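A.B. asks: Just a sequence and a predicted model for now, questions to come.
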Amino acid sequence: MHIVVRRSGGFAGFARGWRIDTDSCDDPGAWDDLVGALPREAPVRHRQTVPDDFTWTVTVARTTVEIPGSQLDGPWAALVRRVRDEGDPVT
């Protein structure tokens, strides 16, 4: 399974990204568990905005969601953190 995480916005407005192919990892089962823990519904965006907040765009297989940085938590935050730690940078 392919997972791509992109971060945009923030004070400087720089975009960064990371990707991983979980099938080529040493522990694909752990990735399946992490993805399986994601809520079935996309995160609900609260109306309150935070100036210079990041926007996280997460694509898992063929599903893409956007999450404001101030609302990135729980299983979504765990997935983003692991992809950033173990994935390859993308431009």
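C.D. replies: Cool, the structure landed.
A.B. asks: For the rest of this, base every contact and every neighbour count on C-alpha atoms.
C.D. replies: Will do.
A.B. asks: how far away is the residue nearest to Ile3 when sequence neighbours are not counted from Trp31?
C.D. replies: Distance criterion C-alpha to C-alpha, 6 or more residues apart in numbering; nearest residue to Ile3, sequence neighbours excluded, is Val60 at 4.6 Å. To Trp31, Val60 is 11 Å away according to C-alpha to C-alpha, to the nearest Å.
A.B. asks: dropping in the other structure now:
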Amino acid sequence: MHIDVRRTGGLAGTTRGWRVDTDVCEDPAGWSDLVEALPRAAPSEPAPAVRDDFTWTITVERTTVSIPGSRLDGPWAALVTRVRDEGTPV
């Protein structure tokens, strides 16, 4: 399974990204558990505008969600953290 995380915005308006191919990782079952814990959609309520906030775009296989940084929490935050820690910068 391929997981891509992209962060855009912030004070400088930069974009950074990370990618993981869980099929070649040491812990594919751990990745599957993390993905299965995700809600089926990003938070649907409009987020209040936060100046210089990041936007996180997360793609798991063929499903993509965008979440404002101020709303990134729970399983989505855990996934982003793990992809950033273990993934390859792109």
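C.D. replies: On my side now, so go ahead. If you're wondering where the values come from, they're calculated on a predicted model, not measured in any experiment.
A.B. asks: Next, the spatially closest residue to Val35 of the second structure that is not a sequence neighbour: secondary structure please.
C.D. replies: Spatial nearest neighbour of Val35 of the second structure, excluding adjacent residues (C-alpha to C-alpha, 6+ apart): Leu79 at 7.4 Å. Three-state call for Leu79 of the second structure (DSSP: H, G, I helix; E, B strand; the rest coil): helix.
A.B. asks: before we move on, the earlier item: the residue nearest to Ile3 of the first structure contacts Arg6, correct?
C.D. replies: No: with contact defined as C-alpha atoms under 8 Å, Val60 of the first structure does not count as touching Arg6 (11.8 Å).
A.B. asks: Neighbour count: those two, which is higher?
C.D. replies: With neighbours defined as other C-alpha atoms under 10 Å, Val60 of the first structure and Arg6 compare such that Arg6 has more, 21 against 15.
A.B. asks: Mind telling me what that one corresponds to in the second structure?
C.D. replies: The alignment partner of Arg6 of the first structure in the second structure, by TM-score structural alignment, is Arg6.
A.B. asks: that older thread, can you tell me which residue in the first structure aligns to the residue nearest to Val35 of the second structure?
C.D. replies: Aligned partner of Leu79 of the second structure by TM-score structural alignment: Leu79.
A.B. asks: Do I have it right that its match meets Leu34?
C.D. replies: Yes: using C-alpha under 8 Å, Leu79 of the first structure is in contact with Leu34, at 6.7 Å.
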